[in-house]
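Student: Quick one, fold the following:
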Amino acid sequence: MVTQSAGSGQTQSGSPTEWTPPTGSWASSAARRRNMQAIRSRDTKPERVVRSLLHAQGLRYRVAAKPLPGLRRTADIVFRPAKLAVFIDGCYWHGCPEHYVPPKTNPGYWSDKVARNMARDRDTDEQLRAAGWTVLRFWEHDPAEECAVKIAATVSRLRKTGEG
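Tutor: Predicted structure coming up:
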């Protein structure tokens, strides 16, 4: 008996077949699906570089943590005592005004997805600020050194003023 696993593009015997997307999939091809699944949601290179610079300055923080227990969203870097949440947003996924390029394949889905991400980002900022948190957002293309300087200065200010 020869069966095909959902979306694999191959039968169990290893022979290639016509690719069919899994039920409910947004992927337009097997290659696109593999590409999209490989995109990291955390520990991206811009995040790692900024964290490394902060760590070298002696700052300690939480990575990919929920700033508020009831909020189902995570910040890239969290300084809990200072109540500082840092986000390093990808240009495509968060609609960077400088670098976002609308998709050519399945534009309705992806443009709506980016718009939902942007609305969620604004909502996250509002909820955190309402709970007394400071929110810093950077784009992935922002120089890591400048991000680290601004984050360190904000942590220092919040600790000195007793805001966090």
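
Student: Every contact and neighbour count from this point should use C-alpha atoms.
Tutor: OK.

Student: Would you mind finding the longest helix in this structure?
Tutor: helix 107-130 (DSSP state H).

Student: Following element in sequence after it, please.
Tutor: Using DSSP states H and E, the helix or strand that follows helix 107-130 in sequence is strand 134-139.

Student: this one next, for a side-by-side:
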Amino acid sequence: MRGNRGYDTGPEMALRRALHSMGLRYRVNTRPLSEVRRTADVVFTRARVAVFLDGCFWHGCPEHYRPVQGRNSEYWRSKIARNQERDRETDRLLEQAGWTVVRVWEHEDPVENAKRIETLVRRD
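Tutor: Sure, this is the predicted structure:
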């Protein structure tokens, strides 16, 4: 488990580089709402946009996730289901507080996602 980084992963860095090259400035690994113990990967506080870059395995990507077979398969199935439920709860809490939530899969093109995020951040 030690090899699984919590932040500054390759996909996160690629997305942040793309956002930065567009002139966007943001906070990294920050709680959008201080009272909710959930950390977004990229946060635009003024625009109230929270970006979560989800790993295909840990968040159960419909395209790439393959259930673990073998000894602890039930543990992993339950773990991924809890992660997905927590993601839905986080989205709901942030949206109720007036935030826009963006979920990005690790396998998606960072430049395309940065363009989509830019339109949300720069809207008036």
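
Student: after superposition, how close is the longest helix of the first structure to the second structure?
Tutor: Here the mean offset of helix 107-130 of the first structure against the second structure after fitting is 0.3 Å, by mean C-alpha distance after the TM-score superposition for the first structure.

Student: name the helices or strands packed onto that helix?
Tutor: strand 134-139 (3 or more C-alpha pairs under 8 Å, 6 or more residues apart in numbering; DSSP states H and E).

Student: Just want the angle from the strand it packs on to helix 107-130.
Tutor: Orientation check (axes from the mean of the first three to the mean of the last three C-alpha atoms, to 10 degrees): strand 134-139 of the first structure against helix 107-130 gives 150 degrees.

Student: so where in the second structure does strand 134-139 of the first structure end up aligned?
Tutor: Matched against the second structure by TM-score structural alignment, strand 134-139 of the first structure falls on residues 100-105.

Student: Look up how far Pro67 of the second structure lies from the most centrally placed residue in the second structure.
Tutor: When C-alpha atoms, centre = their mean is applied to the second structure, the residue found nearest the centroid is Phe52 (1.5 Å). Per C-alpha to C-alpha, to the nearest Å, Phe52 of the second structure is found 22 Å from Pro67 of the second structure.

Student: Likewise for Tyr75 of the second structure?
Tutor: In terms of C-alpha to C-alpha, Tyr75 of the second structure sits 11 Å off from Pro67 of the second structure.

Student: Now do the shared contacts for these two.
Tutor: Counting by C-alpha atoms under 8 Å, 6 or more residues apart in numbering, Tyr75 of the second structure and Pro67 have no common neighbour.

Student: quick one: what's aligned to the residue nearest to the centre of the second structure in the first structure?
Tutor: By TM-score structural alignment, Phe52 of the second structure lines up with Phe87.

Student: Pretty sure Cys87 of the first structure sits in a strand.
Tutor: Actually, residue 87 of the first structure is Phe rather than Cys. Yes - counting by DSSP: H, G, I helix; E, B strand; the rest coil, Phe87 of the first structure is located in a strand.

Student: residues in contact with it?
Tutor: 75-77, 135-138.

Student: Now with 7 Å, please.
Tutor: Phe87 of the first structure makes contact with 75-77, 136-138, according to C-alpha atoms under 7 Å, 6 or more residues apart in numbering.

Student: Write the ChimeraX selection for whichever of those residues are buried.
Tutor: Of the contacts of Phe87 of the first structure, the buried ones go into a single ChimeraX selection, burial set by 16 or more other C-alpha atoms under 10 Å:
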select :75,76,77,136,137,138
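
Student: from the contacts of Phe87 of the first structure, which single one is nearest Thr124 of the first structure?
Tutor: Ala75 (9.5 Å; C-alpha to C-alpha).

Student: Quick one: map that closest one onto the second structure.
Tutor: By TM-score structural alignment, Ala75 of the first structure lines up with Ala40.

Student: Equivalent analysis for Arg51 of the first structure, please.
Tutor: In the second structure, Arg51 of the first structure lands on Arg16 (TM-score structural alignment).
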